[in-house]
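Q: Sharing a model that was predicted from the sequence below.
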Amino acid sequence: MENTLVDKTFRDSNGNIVLAQKPNLPLIVWILTSLLALIFTTGKVNTALDVLANGSLFTWAWLELFQGINYFRRALGLLVLIGIIAFKLSSSNGLNN
């Protein structure tokens, strides 16, 4: 099989096209804590859920960025990391104004 940019971008080491995978632990934790934060909307529980959600999503994105099985998954990790940082910066600026 040729090793073209398209192959490196979308195929894994077995030659399968991979765009999505079953969720791993950090992604499952992010989903659960984000849903629970919708129920517990105030107080220390909400703060703890927010920290866990952001930490687990950051962990997932970091793992994808450096251990993703193809360039698409690595780019997805980078985009999520940038999105987390941008969202946190914009929400913290809103609190200061």
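A: Looks like it came in fine.
Q: C-alpha from now on. contacts and neighbour counts both.
A: Noted.
Q: Without its sequence neighbours, what residue ends up closest to residue 74?
A: Leaving aside its chain neighbours, residue 74 sits nearest to residue 65 (4.2 Å; criterion: CA to CA, 6 or more residues apart in numbering).
Q: Pull the residues that contact the helix or strand encompassing the one you found.
A: Element membership of residue 65, judged by DSSP states H and E, is helix 43-67. The contact list for helix 43-67 (CA atoms under 8 Å, 6 or more residues apart in numbering) reads 26-27, 29-31, 33-34, 36-37, 40, 73-78, 80-81, 84.
Q: Counting neighbours, which bits of it end up buried?
A: 46, 49-50, 52-54, 56-65 (16 or more other CA atoms under 10 Å).
Q: Against that first model, consider the following:
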Amino acid sequence: MDQGRTGTIRRGFDWIFRDRTTGVITIAQWPNLPLWLFGGLTVAAWLAREAGSLATWLTIGADLALAWWALDEVLRGVNPWRRFLGAATLAGLIALVALRRSA
């Protein structure tokens, strides 16, 4: 690979993954409160799957926690990758909720 092409790839990688505040490469981060809530509520909904309305409410809570995380990433993500990840998660969640409603 020639030097110009390597530099272009490096600049593209930096633009996508470099944290705008700290300057470090940020692809994933330790889960924050909304993701912990999503994980906990998802497990609780799975365990309560035979409990009917309880499982439904836990699933709604999990969906809201994931939407909170996704919107936060779209609005305040530290780099384009994190913003894209939030947008893709939000789109997937909307599709999932729509599928659940149609079933």
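A: Sure, I can see it. Predicted model only: the values in this text are computed from it and were never measured.
Q: Specify, as a residue range, where the helix holding residue 65 of structure 1 falls in structure 2.
A: Residues 52-76 of structure 2 are where helix 43-67 of structure 1 lands when matched by TM-score structural alignment.
Q: Show me the helices in structure 1, by range?
A: 5-10, 25-39, 43-67, 71-96 (DSSP state H).
Q: counterpart of residue 25 of structure 1 in structure 2?
A: Aligned by TM-score structural alignment, residue 25 of structure 1 pairs with residue 33 of structure 2.
Q: now residue 89 of structure 1
A: When structure 2 is aligned by TM-score structural alignment, the residue opposite residue 89 of structure 1 is residue 98.
Q: From residue 92 of structure 2, how far out is that match?
A: Relative to residue 92 of structure 2, residue 98 of structure 2 is positioned 10 Å away (CA to CA, to the nearest Å).
Q: do residue 12 of structure 2 as well
A: 26 Å.
Q: With residue 74 of structure 2 instead?
A: Taken as CA to CA, the span from residue 74 of structure 2 to residue 92 of structure 2 is 14 Å.
Q: Next: residue 44 of structure 2.
A: For residue 44 of structure 2, the distance to residue 92 of structure 2 (CA to CA) stands at 21 Å.
Q: Name the residue in these two with the higher neighbour count.
A: Between residue 44 of structure 2 and residue 92, residue 44 has the larger neighbour count (other CA atoms under 10 Å), namely 16 against 12.
Q: got a list of contacts for stretch 31-39 of structure 1?
A: Taking CA under 8 Å, 6+ apart as the rule, stretch 31-39 of structure 1 contacts 46, 49-50, 52-53.
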